[in-house]
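In: Here's my sequence, what's the structure:
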Amino acid sequence: MTSNATDQPHVILVPGYWLGAWAWDDVVPALKEQGLDVEAITPSGLDEQDPNRKNTTLQDQVDALQALVEQAGGDVVLVGHSGANAAVSTVTDRTPQLLRRVIWVDSGPMPDGGAFAPELPQDIEELPLPDFDTLGQQASLEGLSDGQLKTFRARAVPEPAGVARATVSLTNDRRHSVPTTLICCSLPSNQVLELAQARHPMFAAVNDLIDVQIVDLPTGHWPMWSRSEDLANAIAAAALAS
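Out: All right, here's what the predicted structure looks like:
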């Protein structure tokens, strides 16, 4: 049954590159059934109806997400998947006092000065979803059905290049103290921790976390489709953890 408790956190689900709020369609109902107040968002620049979306910057995504966190007024759980880590890391840096927890879905916090594709030529305006052979070499497609891949292809929106080029600026050490959960999918947690300890750029910031919980959910890079119920259960457990 759905709970009406007022002490439930406000959970904001932020999808990665090429995705909108629709990416969480199989997760949101399961979270609501567990009594959580849930909001799945479409990051700035990922709404295909936005005529200015190609000009979207990381700052635009950060400002929009920060506004939602501030509007909630506190006790927010931010859930960031994949390339959402730039915006989620920055908002965590700006508003750590408003966050109950940050949950990373096959992702992790970015370090100060990090960037997804800093060398991307300036004449490139957007990054379309690659063909699946190419994408599969970059991120695991394990567990995705033909139907899910077709939906992914049909609904994917090119990522604004300005978001990918942007460098993350982080200045508030309080971000390290925000309770954090890593849901490890395409890489097992022991490998993630080894990479973090080796200061691999993708996971180096994990070493700075003071309160971190790790959950293994073996599947591909898009668990919201391949293991949606299990992902919802993992998010709910983390969100409700004290």
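In: Could you use CA atoms for every contact and neighbour count after this?
Out: OK.
In: Please, where are all the strands along the protein?
Out: Using DSSP state E, the strands of the chain run over residues 10-14, 37-40, 76-81, 99-105, 126-127, 159-160, 180-184, 212-216.
In: contacts for the longest helix along the chain?
Out: Identified as the longest helix of the chain according to DSSP state H is helix 58-72. Outside of helix 58-72, the residues within contact range by CA atoms under 8 Å, 6 or more residues apart in numbering are 10, 43-45, 76, 86-88, 90-91, 95, 98, 162-164, 166.
In: Farthest-apart pair in these, please.
Out: By the measure CA to CA, His10 and Gly162 form the most distant pair in the contacts of helix 58-72, at 29.1 Å.
In: centroid residue for the chain?
Out: The centroid of the chain falls nearest to Gly80 when counting by CA atoms, centre = their mean (1.9 Å).
In: That residue and Leu13: what is the separation?
Out: 6 Å (CA to CA, to the nearest Å).
In: What segments of this protein are helices?
Out: 28-33, 58-72, 85-94, 132-138, 146-155, 161-165, 189-197, 223-226, 228-239.
In: Let's see this one next, to set against the first:
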Amino acid sequence: MTTIASSPTIILIAGHWLGAWAWDDVLEHLKADHSRATAMTLPGLDADDPERAARTLDDQVAAVVGLFARLGVSGEQPAVIVAHSGANAPVSLVLDRHPELVQRVVWGDSGPMATGSAFAPDLPEEVDELPLPSFDVLGQQASLDGLSADVPDRFRARAIPEPGSVLRQPVELTNDARNGVPTTLVCCSIPSVQMLEMAREGRPMFAEVAKLQNVNVIDLATGHWPMWSRPRDLAELIQSEASRIG
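Out: Sure thing, here's the model as predicted:
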């Protein structure tokens, strides 16, 4: 049975090239509902960090766990993590290392990574960072549906190159308890029916979904950046899912 939790801490983590600013529109709606929500910028994506290009996945995991500590997250008061796109690498590691600190993970057009996988394992070692590609190229990799005309310019102006070390580093997972963390899959650019079928077929990008023990699947039809294309709907979904236990 699903029960309702008191307002948990909600931590929003955006994908590649993005910082906490990417969630501004969603936070506006969440704060209106008095949620305990905050967005974070992962190490490597802070423009003011002179060493940002050298940051690693381990640095990102440490930053999430450090934020847990500052916000009073514990086994008795676990957090809800909302992970978008390429945030799946550090969040998969957080779930593996500290499943007891996560009440629920909400994957936004994303999902858990498999052990040994990396976003760009063949990226040459001499590549220190990967800038945001052109939108022609980006649109071939991820759906731009639903974005208003001003979003690409804002994205381009604020995007931070992704550290090469983060993109190359494989995710090493050892704790099967991560699969028991209550999970919500928000399917945006790929419908849930198609995603679940690929998971059952063992497609590498979706194979971990088949291992989840407690999962809720929701369609939010839009492109790959729902925090910009459907911020109110995404905020309402996050609020609803954050209130669930089990």
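In: coming back round to it: need the counterpart of the residue nearest to the centre of structure 1 in structure 2.
Out: Using TM-score structural alignment, the partner of Gly80 of structure 1 in structure 2 is Ala83.
In: Verify the contact between that match and Gly108 for me.
Out: Yes: the criterion here is CA atoms under 8 Å, and Ala83 of structure 2 meets it with Gly108 at 5.9 Å.
In: how deep is Arg175 of structure 1 tucked in, by neighbour count?
Out: As a burial measure, Arg175 of structure 1 scores 25 neighbours (other CA atoms under 10 Å).
In: do the same with Phe135 of structure 2
Out: Applying other CA under 10 Å, I find that Phe135 of structure 2 has 13 neighbouring residues.
In: check contacts around it.
Out: Counting by CA under 8 Å, 6+ apart, Phe135 of structure 2 makes contact with Pro152.
In: any idea how far it is from Arg232 of structure 2?
Out: Phe135 of structure 2 is 25 Å from Arg232 of structure 2, where distance means CA to CA.
In: repeat for Ala120 of structure 2
Out: 32 Å.
In: Those two: which is more packed in?
Out: A direct count of neighbours by other CA under 10 Å for Ala120 of structure 2 and Arg232 places Arg232 higher, at 18 against 14.
In: Need the counterpart of that one in structure 1.
Out: Checking TM-score structural alignment: Arg232 of structure 2 goes with Glu229.
In: Check Met40 of structure 2 too.
Out: Match for Met40 of structure 2 (TM-score structural alignment): Ile41.
In: Also Val217 of structure 2?
Out: So, by TM-score structural alignment, Val217 of structure 2 is matched to Ile214.
In: what residues are up against that match?
Out: Thr181, Leu182, Ile183, Cys184, Ser189.
In: can I get these in a markdown table with distance to Pro109 of structure 1 and neighbour count?
Out: Shown next, in a markdown table, are the contacts of Ile214 of structure 1 (distance: CA to CA, whole Å; neighbours: other CA atoms under 10 Å):
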| residue | distance to Pro109 of structure 1 | neighbour count |
| --- | --- | --- |
| Thr181 | 11 | 22 |
| Leu182 | 10 | 24 |
| Ile183 | 12 | 27 |
| Cys184 | 13 | 25 |
| Ser189 | 15 | 19 |
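In: I'd like to know which of those is nearest to Gln138 of structure 1.
Out: Once CA to CA is applied, the member of the contacts of Ile214 of structure 1 that ends up nearest Gln138 of structure 1 is Cys184, at 16.0 Å.
In: Would you confirm that that closest one contacts Ser82?
Out: No: here Cys184 of structure 1 lies out of contact with Ser82, judged by CA under 8 Å, at a distance of 11.0 Å.
In: so what sits against both of the two?
Out: Shared contacts of Cys184 of structure 1 and Ser82 (CA under 8 Å, 6+ apart): Val105, Asp106, Ser107.
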